[in-house]
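[1] Let's see this in three dimensions:
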Amino acid sequence: MEKVIDENKQGETLVLEQKNTNTKKLFIESYGCAMNFSDSEIVASILNEQGYNTTQVLEEADLVLVNTCSIRDKAEQTIRKRLEKYNAVKRDVNPKMKVGVLGCMAERLKEQFLEQEKIVDLVVGPDAYKDLPNLLSEVEDGRDAINVILSKEETYGDISPVRLNSNGVTAFVSITRGCDNMCTFCVVPFTRGRERSREPQSILQEIQDLWDRGFKEVCLLGQNVDSYLWYGGGLKKDFDKASEMQKATSVEFAQLLEMCAIQFPKMRFRFSTSNPQDMHEEVLHVIAKYHNVCNYIHLPVQSGSTRILKEMNRQHTREEYMALVDKIKTIIPDCTISQDLIAGFPTETEEDHKETLSLMEYVQYDFGYMFSYSERPGTLAARKMEDDVPEEVKKRRLQEIVDLQQKISETRTKRFVGQIVEVLIEKESKKSKDEWSGKNSENVVTVFPKENFKVGEFVLVKIKDCTGATLKGEAVGYSELMN
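    Down below sits the predicted model:
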């Protein structure tokens, strides 16, 4: 599983519409990937029905929850510091406050948090959010509460998430949970369980609700969206046991994506995250066929060396990945491709590193998410491999990867200068109150003068200039999605 972590959103506090009849206050922070932020919306929806309104004032909260990530050591250290802060407020300001940990760290460090360190009142794993009312009752009665049982069925398809009041324009819709890919560096299969898909009609109903409320873009979300497979419920690995009728009426990701594009022709669709071994050509043809499916694929590779990919238990080689990229560029010539890369994985040699750099040159990624390897407790790599690449070597290799990506990104961004691109206006530009900011279909941030345009509108923008990661232009009219 790959996790795209938006550093600008780390620690974001969820704020929702207030319900007048609710008397308790919930403070909830999220860290990690988009799936965690999506899960926080589900948690808030459940607790909204239990009498909790959200607050951004930590000191007034009756319940403080942090939705956690275990993908990197830095994320875990950040969350530990936040837990120290919560407990200081609890000790000095608000003794009645209850503190809980949600998500991936909850599953991994349950005993440590509750019994050894005694820094939380409840621990709730990613599949146990519906049990929150019962767990809170336990806490109210003076007992610690824990539920980190991983489910084979839970998809939260019957819960309508309460959305962040961020822009009212874009939203995530979860379509799968869990992961079957046992990449040796990753904790997700152990913290989120086996892969299962959500019923298609519940997905379409959630998108309909978003459309009715004025949202204009949806990102279909999963640990690995390309392996989406609905055949009446159950784990993906059990599909071979399904009946002939279930197999005949099953829905794969390309079909789901096409259903979304057809049913909501004036809405724009993205998806994340893709796994190279599971991306089928049919998905590429759907992207090429429908204007409202964005020309953007996040395609994590992790390393350019086939030997290292094997050590990582990635189910593809360098050559297979390159062949997939060739196919993407043939079917969708203007497609943006982004990457995840890890520098300094155990046993990585200088030659392996050079193969990563040469792969980057070959693919010409538009942007990426790049990290040096950090050993995650509980992973196969931590149990079976020595973290043998010196820290200074990791840092140097990572810097070379980052420098090369910046160089390629600048070239790739410049290709839009002189073109007219379709932009969904999301918000006011950070740098100027006179400009709008949004993304084009290829996922590049674009800014332009406001004029009479409004948030939520699809606008055609003539690109005049760019920085390494941002396009600058002038609006020339509305796109066909506005007709």
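[2] all contacts plus neighbour counts: C-alpha atoms, from now on.
    OK.
[3] Can you list the residue ranges for helices in the stretch 101-250 of the chain?
    Using DSSP state H, counting those that start in this stretch, the helices of the stretch 101-250 of the chain run over 104-108, 110-111, 132-140, 188-192, 200-212, 244-248.
[4] Which residues does the fourth one contact?
    Same thing as helix 188-192. The contact list for helix 188-192, computed with CA atoms under 8 Å, 6 or more residues apart in numbering, reads 1, 71, 103-105, 107-108, 125-127, 150, 177-182, 378.
[5] which of these are buried?
    Buried subset of the contacts of helix 188-192 (neighbour count, 16 or more other CA atoms under 10 Å): 1, 71, 103-105, 107-108, 125-127, 150, 177-182.
[6] buried set for stretch 73-84?
    Result for stretch 73-84 [16+ other CA under 10 Å]: buried residues A75, E76, I79, L83.
[7] now swap in stretch 5-13 and tell me
    For stretch 5-13, by 16+ other CA under 10 Å, it's I5, Q10, G11, T13.
[8] which non-adjacent residue is nearest the first one?
    Beyond its immediate neighbours in the sequence, the residue positioned closest to I5 (CA to CA, 6 or more residues apart in numbering) is C33, lying 4.6 Å away.
[9] Have a look at this protein and report its longest helix.
    helix 391-414 (DSSP state H).
[10] Check which helices and strands that one sits against.
    Packing partners of helix 391-414 (3 or more CA pairs under 8 Å, 6 or more residues apart in numbering; DSSP states H and E): strand 336-343, helix 350-363, strand 367-372, strand 458-466.
[11] Make a markdown table out of these and add distance to I308.
    Listed next are the helices and strands packed on helix 391-414 as a markdown table, based on distance: least, CA to CA, whole Å:
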| stretch | distance to I308 |
| --- | --- |
| strand 336-343 | 10 |
| helix 350-363 | 7 |
| strand 367-372 | 14 |
| strand 458-466 | 36 |
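[12] okay if I get these as JSON lines plus mean neighbour count and distance to F253?
    Compiled in JSON lines, those are given as follows (neighbours: other CA atoms under 10 Å; distance: least, CA to CA, whole Å):
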{"stretch": "strand 336-343", "mean neighbour count": "22", "distance to F253": "19"}
{"stretch": "helix 350-363", "mean neighbour count": "17", "distance to F253": "24"}
{"stretch": "strand 367-372", "mean neighbour count": "20", "distance to F253": "24"}
{"stretch": "strand 458-466", "mean neighbour count": "21", "distance to F253": "26"}
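[13] Which one of the ones you listed lies nearest to Q205?
    When the helices and strands packed on helix 391-414 are compared by CA to CA, strand 458-466 sits nearest Q205, at 23.1 Å.
[14] Please generate a structure for the following sequence too, so the two can be compared:
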Amino acid sequence: MLDLLHTTKTHDETRQGEALDMVPTGASNGRKLYIESYGCQMNFSDSEIVASILIDKGFETTKEYKDADVVFINTCSIRENAEQRVRKRLKEFESAKAKNPGMIVGVLGCMAERLKAKFLEEEKLVDVVVGPDAYRDLPNLIEKVDDGNKAVNVLLSREETYADISPVRLNSNGVSAFISIMRGCDNMCSFCVVPFTRGRERSRDPQSIVQEAKDLFNAGYREVTLLGQNVDSYKHAPKVDESGEIVPTVNFAQLLEMVAQVDPLLRVRFSTSHPKDITDEVLHTMARYENICKYIHLPVQSGNSRILDIMNRTYDREWYMERVDAIRRIIPTCGISTDVITGFCTETEEEHQETLSMMEYVKYDFAYMFAYSERPGTLAAKRFEDDVPEEVKKRRLTEVVDLQRAHGLYRIENFVGKVHRVLIEGLSKRSDQDFCGRNDQNTMLVFPKDDRFKVGEYVNVLGESCTSATLIGRIID
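    Modelled structure (predicted):
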């Protein structure tokens, strides 16, 4: 569920998203909205839903929070560090609110769901607290604040998928977009707060997903990423359509094929897969369609079976390795990335070494790596003592990071001298004389601009050299 554009990540993947200026679709109410997003891609997708709901009510968006009448921060609760960043950012909003007493400040998302009304007591600056399933209620909640009240809605839903809302694409490059295919999570990994902050798993109607992909393609987008906490468990139950025909169950492999068939020029990615659920059917579908990218994010968390068991990951070391073997067999060119947690409760030095040996076995293209951070309310916090000393966690994390850097460089060096089909996503951050875009395996390429091509088009790029995270090349005919 993370945007893997770099070889290594040693901290929370926290990005700041600023809304773009746009004209409201309905009559303007004269008020400006600013949304800032932190955490996973799902949060950024949710912010696009929030923007759509409020633009429909007459709000305009702004890039500057100081100019806004309503400021929302869409939060992440996956690690303590992420929450601390949100609290720090809220304090930065305080001076703007002092100059504009009518400004409304709200907290959305997972942190709002975890802390609920307590947030209003802890953070006096906050006026609105809204969980991930209550965004439709935002216009009513804003009205309550206008009347001088604080407002909270953190009710979780077993049905809400926002399938009928067309997201407003914030910070879009006009080429790539996210499509949320499901919400919530039924996996109860002992270290994770997501089941408590996003509720039970429910899958969106496949036809609405395909229609969104078609709409994006017709609007000029050439890449979509299908999002879910565990996309492989996507399953939409049978239903009766308007003509009275029964529409059969659709699983993830079938949905992936349906989206791939929208147009051969629409590139399809997805995130995140769960090792216990990813099937050979999904892998064969990926292999069958050229426009489905050959890249899988497959979080391992630990290479030791005992640790995986107390993490409640519901697979063991051997199962994970078999799934990797299947990927390599069915899609030989597939890139694989992962998540790793070091220093989980009771982890021994020998068990840590098994994580390192798993990394040696797979040689991941990318990885997100963290030292274990206990999260209140999780099963691990209730059942286990966080007994690995911080200095040991950090030392083990350093070993994991150093090994991944070597593996990431190994993978990217293998791309040198090969031709890659690349979707031009925009200009390089370092030079407006260079284009950038990713190959099938999600590796970023940088190459000189060519007047024959423009952003949103596919080109063949020969990899000529590399850094530890970027492939450098040139367009060839």
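[15] So for N443 of the first structure, which of the helices and strands packed on helix 391-414 of the first structure sits nearest?
    Here strand 336-343 is closest among those (CA to CA), at 7.5 Å.
[16] tilt between that closest one and helix 391-414?
    170 degrees (axes from the mean of the first three to the mean of the last three CA atoms, to 10 degrees).
[17] what angle do strand 336-343 of the first structure and strand 367-372 make?
    10 degrees.
[18] Compare strand 336-343 of the first structure with the second structure and give me the mean distance after superposition.
    For strand 336-343 of the first structure, the mean deviation from the second structure after alignment is 0.3 Å (mean CA distance after the TM-score superposition for the first structure).
[19] Quick one: closest of the helices and strands packed on helix 391-414 of the first structure to V66 of the first structure.
    strand 367-372 (23.5 Å).
[20] hmm, who's touching that closest one?
    With CA under 8 Å, 6+ apart, strand 367-372 of the first structure has contacts from 4-5, 337-345, 394-395, 398, 401-402, 405-406, 409.
[21] Give me the distance from that strand to the chain's centre.
    In terms of CA atoms, centre = their mean, to the nearest Å, the centre of strand 367-372 of the first structure is set 15 Å apart from its chain centre.
[22] same thing with stretch 445-456 of the first structure?
    26 Å.
[23] go on, stretch 137-153 of the first structure?
    Worked out by CA atoms, centre = their mean, stretch 137-153 of the first structure lies 26 Å from the chain centre.
[24] Name the residues that touch it?
    98, 106-107, 110, 114, 121-128, 131, 135-136, 191-196, 233-235.
[25] Show me what V162 of the first structure aligns to in the second structure.
    In the second structure, V162 of the first structure lines up with V168, judged by TM-score structural alignment.
[26] ok, its match - contacts?
    Contacts of V168 of the second structure (CA under 8 Å, 6+ apart): E48, I49, A51, S52.
[27] Show me what the third one lines up with in the first structure.
    Structural correspondence for A51 of the second structure with respect to the first structure (TM-score structural alignment): A44.
[28] So which other helices or strands are in contact with the host helix or strand of that match?
    Applying DSSP states H and E as the criterion places A44 of the first structure in helix 34-48. On a contact count with 3+ CA pairs under 8 Å, 6+ apart, helix 34-48 of the first structure meets strand 24-30, strand 63-68, helix 132-140, strand 170-174.
[29] Need those in CSV (columns: mean neighbour count and distance to K414 of the first structure).
    Formatted as CSV, these follow (neighbours: other CA under 10 Å; distance: least, CA to CA, whole Å):
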stretch, mean neighbour count, distance to K414 of the first structure
strand 24-30, 24, 34
strand 63-68, 25, 37
helix 132-140, 16, 49
strand 170-174, 23, 26
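[30] how about those in a markdown table, adding distance to V283 of the first structure?
    Shown next, in a markdown table, are those (distance: least, CA to CA, whole Å):
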| stretch | distance to V283 of the first structure |
| --- | --- |
| strand 24-30 | 31 |
| strand 63-68 | 31 |
| helix 132-140 | 37 |
| strand 170-174 | 18 |
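[31] For V251 of the first structure, which of those is the nearest?
    When those are compared (using CA to CA), the closest one is strand 170-174, at 15.7 Å.
[32] mean shift between the closest one and the second structure?
    Looks like 0.3 Å for strand 170-174 of the first structure (mean CA distance after the TM-score superposition for the first structure).
[33] Identify whichever of the helices of the stretch 101-250 of the first structure lies nearest to V421 of the first structure.
    Nearest to V421 of the first structure, of the helices of the stretch 101-250 of the first structure and by CA to CA, is helix 200-212 at 23.0 Å.
[34] Could you tell me where the closest one falls in the second structure?
    Going by TM-score structural alignment, helix 200-212 of the first structure sits over residues 206-218 in the second structure.
[35] Tell me which residues are up against the matching stretch.
    Here stretch 206-218 of the second structure has contacts from 163-164, 166, 177, 179-181, 222, 224, 236, 250, 255, 258-259, 262, 266, using CA under 8 Å, 6+ apart.
[36] And for stretch 430-449 of the first structure?
    293-296, 335-336, 413, 421-429, 450, 455, 461, 469-475.
[37] Tell me how many other residues crowd the residue in the second structure that T330 of the first structure lines up against.
    For T330 of the first structure, the aligned position in the second structure is R329, judged by TM-score structural alignment. Using other CA atoms under 10 Å, R329 of the second structure is surrounded by 12 other residues.
[38] shouldn't the residue nearest to I5 of the first structure be in contact with D6?
    Yes - using CA atoms under 8 Å, C33 of the first structure is in contact with D6, at 7.0 Å.
[39] Need the counterpart of the residue nearest to I5 of the first structure in the second structure.
    Using TM-score structural alignment, C33 of the first structure pairs with C40 in the second structure.
[40] Buried residues, the longest helix of the first structure. List them.
    Neighbour-count burial for helix 391-414 of the first structure [16+ other CA under 10 Å]: 394-395, 397-402, 405-406, 408-410, 412-414.
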